[in-house]
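**Student:** sequence? don't have it. structure:
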């Protein structure tokens, strides 16, 4: 399918989704979110694809929602709040929830600034890489009197703690890619001209993992945030007992005994 606001390409077993609204710094429109969700469906339905890379074209990764009349006047007879409620529930929030439950690993290649809701998107992958000149900035509170959304309020304190999260949210100060790496907000910084190649290289490696292991890893660490140690130990035990019966584990054992790399089937 031909898209107007994004580009979807395939490199063997890796899907590359890029934001292409460069004239507006890859800000989010309803059309763009719909196209992203459609692309997610196409990727999930393609059994040959084992990893997804998300990046942007131009100077920005994503600068959050486009502040057009839909956001402060409402549409289709709805008030601004009613319109926003509908679009967040059925479109914007679906983006983050689908990534959290994506059946394959997701790599974010942050080519430039991630602002506003773009911060949530940048943190929603399994591995986030950033170009050396990229940065994060939360403009919700100091510029608009709003709170962070698209999962930002969930991701940030878990990654960098409450003190740093509140400070950068209230002050609206930039967090450079280098600082983000030092804080543990992202995996690593990469020279911009090497960013996409590195992301695709990592994606190819992740595509060779056993099917659905990325989802199991996400669920395991998410449950650890809520469980007691005893509960988490039992969670690990129960899931491990399931996974040890899978073809992936048997292939891993055979590869180990035969001194070769495992070849997992999707």
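**Tutor:** Perfect, I can see it now. Keep in mind that this is a model prediction, so the values were computed, not measured.
**Student:** CA only for contacts and neighbour counts going forward, please
**Tutor:** OK.
**Student:** Tell me which stretches of the stretch 151-266 of the chain form helices.
**Tutor:** In the stretch 151-266 of the chain, the helices defined using DSSP state H, counting those that start in this stretch lie at 152-160, 162-171, 177-183, 192-207, 213-224, 229-243, 247-257.
**Student:** For those helices, give me TSV that also has mean neighbour count.
**Tutor:** As requested, those are exported to TSV (neighbours: other CA atoms under 10 Å):
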stretch	mean neighbour count
helix 152-160	16
helix 162-171	14
helix 177-183	18
helix 192-207	18
helix 213-224	15
helix 229-243	12
helix 247-257	14
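**Student:** Mind checking those for the one nearest to residue 131?
**Tutor:** Closest to residue 131 of the helices of the stretch 151-266 of the chain, according to CA to CA: helix 192-207, at 4.6 Å.
**Student:** which other helices and strands contact the closest one?
**Tutor:** Counting contacts by 3 or more CA pairs under 8 Å, 6 or more residues apart in numbering; DSSP states H and E, helix 192-207 packs against strand 14-19, strand 51-56, strand 106-110, strand 127-131.
**Student:** Pull the contacting residues for the residue nearest to residue 198 when sequence neighbours are not counted.
**Tutor:** Among residues not flanking residue 198 along the chain, residue 190 sits closest, at 8.0 Å (CA to CA, 6 or more residues apart in numbering). Contacts for residue 190 (CA atoms under 8 Å, 6 or more residues apart in numbering) come out as 129, 130, 131, 132, 198.
**Student:** do you know how far residue 190 is from residue 22?
**Tutor:** 21 Å (CA to CA, to the nearest Å).
**Student:** Relative to residue 121, which of the helices of the stretch 151-266 of the chain is closest?
**Tutor:** Closest to residue 121 of the helices of the stretch 151-266 of the chain, according to CA to CA: helix 152-160, at 8.1 Å.
**Student:** take a look at this one as well, against the first:
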């Protein structure tokens, strides 16, 4: 159902492994993901998360056959069930990814649909195979709205015009189109995806952990701060980072013309 491997290079690979269900998110899979993310967050040897899928899909979104959907319940009870399953399930998962405190890389090996797209877009760097695609079927096909942070991600990554078009129409966004629109970092050949994602994850794992933890907050603040407030945000983060051993190690490495060896201190 889920594979977790924490390698000596600091890359924690988390692979959805329900290929028979296109890696759709069931209650047990969500629970397994939450447990694995807690382990990665607590493990100092796991410096970077690399998220991918096994089989021909990345993730087909929520498993509509799972009891968490409450399809057999009366409407009011179904609504109550969803409130509970969202808070304890898919939205708990979105929050766990958002607050992991470590870089997140997604290797989208196949279709990323609905909540599966939200899962991929929760990563800091998203690589997508050329044959893969993203799709938002919530409104057009299911009479719903995006969840799991999908609306938040799409509006920020695509802007209002494309985000609304993607959600209203529910059309597929190919890997190449996703790259052209700025939805992802890079679209690569299918056979190159695993190595390309691994290479980026290794580069991040060799970087300064505390700087990597500070960066998302600084960049996110720039979306709502005015210029002066953002200067203050940058200043405060920088003041914390120049006190670290990693910064002094970077200075020494620069002087010695060698790669720095960051410790996270």
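**Tutor:** Structure's in. What do you need? Just so it is clear, the model here is predicted, and its values are computed rather than measured.
**Student:** Please state their TM-score.
**Tutor:** Here the TM-score for the pair of chains, by TM-score structural alignment, normalised by the length of structure 2, is 0.94; 260 aligned residues with a CA RMSD of 1.4 Å.
**Student:** Dump the helices of the stretch 151-266 of structure 1 into a markdown table; add distance to residue 115 of structure 1 as well.
**Tutor:** Conversion of these to a markdown table gives the following (distance: least, CA to CA, whole Å):
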| stretch | distance to residue 115 of structure 1 |
| --- | --- |
| helix 152-160 | 11 |
| helix 162-171 | 11 |
| helix 177-183 | 13 |
| helix 192-207 | 18 |
| helix 213-224 | 25 |
| helix 229-243 | 35 |
| helix 247-257 | 40 |
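**Student:** Give the aligned equivalent of residue 256 of structure 2 in structure 1.
**Tutor:** Alignment note (TM-score structural alignment): residue 256 of structure 2 maps to residue 258 of structure 1.
**Student:** Residue 240 of structure 2 too?
**Tutor:** Residue pairing (TM-score structural alignment): residue 240 of structure 2 is matched to residue 242 of structure 1.
**Student:** same thing with residue 151 of structure 2?
**Tutor:** Aligned partner of residue 151 of structure 2 by TM-score structural alignment: residue 153.
**Student:** same deal with residue 120 of structure 2?
**Tutor:** Under TM-score structural alignment, residue 120 of structure 2 pairs with residue 122 in structure 1.
**Student:** Run through the residues that contact the corresponding residue of structure 1 for residue 179 of structure 2.
**Tutor:** Superposed on structure 1 with TM-score structural alignment, residue 179 of structure 2 falls opposite residue 181. Counting by CA under 8 Å, 6+ apart, residue 181 of structure 1 touches 187, 188, 189.
**Student:** With distance to residue 249 of structure 1 added, can I get those residues in TSV?
**Tutor:** Listed next are these as TSV, based on distance: CA to CA, whole Å:
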residue	distance to residue 249 of structure 1
187	27
188	30
189	33
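**Student:** quick one: which of those residues has the most company?
**Tutor:** Neighbour tally across those (other CA atoms under 10 Å): the maximum, 23 neighbours, falls on residue 189.
**Student:** Can you tell me how far it is from residue 180 of structure 1?
**Tutor:** Going from residue 189 of structure 1 to residue 180 of structure 1 by CA to CA gives 9 Å.
**Student:** Residue 144 of structure 1 now?
**Tutor:** The gap separating residue 144 of structure 1 from residue 180 of structure 1 is 24 Å, by CA to CA.
**Student:** Tell me who's in contact with residue 177 of structure 1.
**Tutor:** Taking CA under 8 Å, 6+ apart, we find residue 177 of structure 1 in contact with 130, 131, 132, 133, 134, 135, 136, 186, 189.
**Student:** preserved in structure 2, out of these?
**Tutor:** Counting by both residues aligned by TM-score structural alignment, their matches' CA atoms under 8 Å, structure 2 reproduces these contacts from these: 130, 131, 132, 133, 134, 135, 136, 189.
**Student:** Please report the number of neighbouring residues for the counterpart of the second one in structure 2.
**Tutor:** Residue 131 of structure 1 maps onto residue 129 of structure 2 when the alignment is built from TM-score structural alignment. In terms of burial, residue 129 of structure 2 registers 23 neighbours under the definition other CA under 10 Å.
**Student:** Residue 57 of structure 2 touches residue 23, doesn't it?
**Tutor:** Yes: the pair residue 57 of structure 2 / residue 23 is scored as a contact, 6.7 Å apart, by CA atoms under 8 Å.
**Student:** how far away is the equivalent of residue 217 of structure 2 over in structure 1 from residue 226 of structure 1?
**Tutor:** With TM-score structural alignment as the criterion, the equivalent of residue 217 of structure 2 in structure 1 is residue 219. From residue 219 of structure 1 across to residue 226 of structure 1, the span is 11 Å (CA to CA).
**Student:** Residue 202 of structure 1 now?
**Tutor:** Separation of residue 202 of structure 1 from residue 226 of structure 1 (CA to CA): 30 Å.
**Student:** do the same with residue 6 of structure 1
**Tutor:** When residue 6 of structure 1 is compared with residue 226 of structure 1 (using CA to CA), they lie 36 Å apart.
**Student:** Look at these two and report which has more neighbours.
**Tutor:** For residue 6 of structure 1 versus residue 226, neighbours defined as other CA under 10 Å are more numerous around residue 6 (21 against 10).
**Student:** so who does that one touch?
**Tutor:** Neighbouring residues of residue 6 of structure 1 by CA under 8 Å, 6+ apart: 17, 18, 19, 20, 21, 32, 35, 36.
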